[in-house]
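Participant: let's see this in three dimensions:
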Amino acid sequence: MSEILLIIPAYNEAQNIANVIDEIKQDLSYVDILVVNDCSTDDTLQTLMLIKDIVVVSLPVNLGYSGALQTGFKYAVEKDYEIVIQFDGDGQHIASEAEKLLNILKEQDVDIVIGSRFKTKNKYNHSFFRKIGTHFFSGIIKQICKVNITDPTSGFQVLKKSVFEKYAQMNNYPEYPDANLLIEMLLEKYSIAECQVEMRNREFGTSMHSGFIKPIKYMIKMFYAIIFILISKQRTISNY
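Facilitator: Below you'll find the model as predicted:
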């Protein structure tokens, strides 16, 4: 068994998941792969059953992205892994780029490394509302925590054991584990680094942030989640 577990939450990714796993096996052959099938209604589970040398956990009900991810963290704790790689099942994340994150985790001895799309200028295509959200929440993190996080919505992350153990035990693990969770971790003195990575645009399927209404709902929920954290951590902020 590897000391590194790569977790893929998957919901209706039948058109993408096989290619994603093939690339991981080719470029990250030394990691173990866990796919959490979030009660998909397409052929995701059937596709996964045909793939060798992976572990599949199939949820009986749809828990959403965060619920599937936390299921992966619980598995990582139970199996005593040292490092977790968060990885999307839609083909946007590039397996070979995870090497950069792992190197920074070890060389800089930080707790969390985020794969950023925006640390340097590039041609990555981001929707209008996602751009607004990224800049807005990045600014909030800088104002509160005095740390510059250029891509607080990136799900491409590498986590130390102390981090995913905490996530696995959280009773209120957030629906959207983005800027709100990063703020909470920074206030609790966990260290975070970023690394510029390449990402692809989704080829098949629909993003959970697609359309007009979903990004607006996301921003409202994220804003209130941050307010709640600031209230609960008021004493910590005053000493930060």
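
Participant: going forward, measure contacts and count neighbours with C-alpha atoms only.
Facilitator: Will do.

Participant: quick one: the helices in the protein, in order.
Facilitator: Here the chain has its helices, by DSSP state H, at 17-27, 44-49, 64-78, 98-108, 128-145, 161-169, 179-187, 213-232, 234-238.

Participant: nearest to residue 198, out of these?
Facilitator: The closest of the helices of the chain to residue 198 is helix 98-108. By CA to CA, the value is 10.1 Å.

Participant: just send the helices of the chain back as CSV, with distance to residue 86 and mean neighbour count too.
Facilitator: CSV is the format used below for these (distance: least, CA to CA, whole Å; neighbours: other CA atoms under 10 Å):
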stretch, distance to residue 86, mean neighbour count
helix 17-27, 12, 17
helix 44-49, 18, 16
helix 64-78, 8, 20
helix 98-108, 10, 17
helix 128-145, 19, 17
helix 161-169, 10, 18
helix 179-187, 14, 21
helix 213-232, 20, 15
helix 234-238, 28, 11
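
Participant: this one next, for a side-by-side:
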Amino acid sequence: MNSNVLVIIPAYNEEDSISQTINRLVNTSTFDYIVINDGSLDNTKEILTSNQFHHLNLPVNMGIGGAMQTGYKYALEKGYAYAIQLDADGQHDPEDLTNLYEEIQFNDFDMVIGSRFVEKTGYRGSHFRRFGIYYFYMMLRLLSGIKITDPTSGYRIVNRNVIKEFSHSYPIDYPEVEVLVQLAQKKYKIKEIKVEMKARQGGKSSITPLKSAYYMAKVTFFSLIRSVF
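Facilitator: This is a model prediction of the structure:
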């Protein structure tokens, strides 16, 4: 362990972008990293192995939640003080890692989220995606009283207390919004800072309009349940 920060990179069928993502991370950061290969069916595993990238292989596809919880369990076991989620598709800019780390290290926060909307950035998403983000922003305000402009952003850093929480309990799929409800109920302190998001560097997003509708319904249902119980 060379750092007290672990960058967790969940990867499912990311053969087109995984090498570029890791190389850019290594060239711009001194943080440790681990790729969680989530049962990829393409050449992701072979690329990770042949390049001797740090990684763990899940035997089957567990979804983003299962992959991230594996990473949090690894971070807890290895004694890391902080863990950061970094997408394998290149959308998250590693140059923002230091800003996320400094914000949580020097201020009293449990989670810091990299946001596309807390300040003006170059991000341009589809109308449907922006509607979904605004929908969850309003849902969080109503259910938890917190104002998170970019609740679906996976670019986030957490401290060791939250690492422990997520190691024990983490939603299986589409976890980003649901865990914010969970943390807000337990009075964890959350902040957003500006980051730049890039276009996917390769591969294909698994989120279709139908899956997005399912995502919104599922997250709303479970968030309502959490807010009541």
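
Participant: on that earlier part again, so which of the helices of structure 1 is nearest residue 2 of structure 1?
Facilitator: Comparing the helices of structure 1 by CA to CA, helix 64-78 comes nearest, at 11.2 Å.

Participant: could you give the angle of the closest one to helix 161-169?
Facilitator: With axes from the mean of the first three to the mean of the last three CA atoms, to 10 degrees applied, the angle from helix 64-78 of structure 1 to helix 161-169 works out at 120 degrees.

Participant: helix 64-78 of structure 1 vs structure 2, average distance?
Facilitator: With mean CA distance after the TM-score superposition for structure 1, helix 64-78 of structure 1 departs from structure 2 by a mean of 0.6 Å once superposed.

Participant: what sits against the spatially most central residue of structure 1?
Facilitator: When CA atoms, centre = their mean is applied to structure 1, the residue found nearest the centroid is residue 155 (2.7 Å). Residue 155 of structure 1 makes contacts with 86, 87, 88, 114, 115, 178, as judged by CA atoms under 8 Å, 6 or more residues apart in numbering.

Participant: the nearest residue to the third one once chain neighbours are set aside: neighbouring residues, count only.
Facilitator: In other words, residue 88 of structure 1. With sequence-adjacent residues excluded and distances taken as CA to CA, 6 or more residues apart in numbering, residue 88 of structure 1 is closest to residue 8, at 5.5 Å. Residue 8 of structure 1 has 25 neighbours, counted by other CA atoms under 10 Å.

Participant: out of the helices of structure 1, nearest to residue 34 of structure 1?
Facilitator: helix 64-78 (7.2 Å).

Participant: quick one, what contacts the counterpart of residue 202 of structure 1 in structure 2?
Facilitator: Under the alignment (TM-score structural alignment), residue 202 of structure 1 maps onto residue 200 of structure 2. Residue 200 of structure 2 makes contact with 89, 90, 91 under the criterion CA under 8 Å, 6+ apart.

Participant: quick one: contacts for the first one?
Facilitator: So that's residue 89 of structure 2. When contacts are counted by CA under 8 Å, 6+ apart, residue 89 of structure 2 touches 14, 17, 18, 21, 200, 201, 202, 203.

Participant: do that again at 10 Å, thanks
Facilitator: Residue 89 of structure 2 sits next to 9-21, 198-205 when contact means CA atoms under 10 Å, 6 or more residues apart in numbering.

Participant: and the second one, by the same measure?
Facilitator: When contacts are counted by CA under 10 Å, 6+ apart, residue 90 of structure 2 touches 14, 16-22, 24-25, 197-202.

Participant: could you see which of those residues carry over to structure 1?
Facilitator: For the contacts of residue 90 of structure 2, the aligned pairs still in contact in structure 1 (both residues aligned by TM-score structural alignment, their matches' CA atoms under 10 Å) are 14, 16-22, 24, 197-202.
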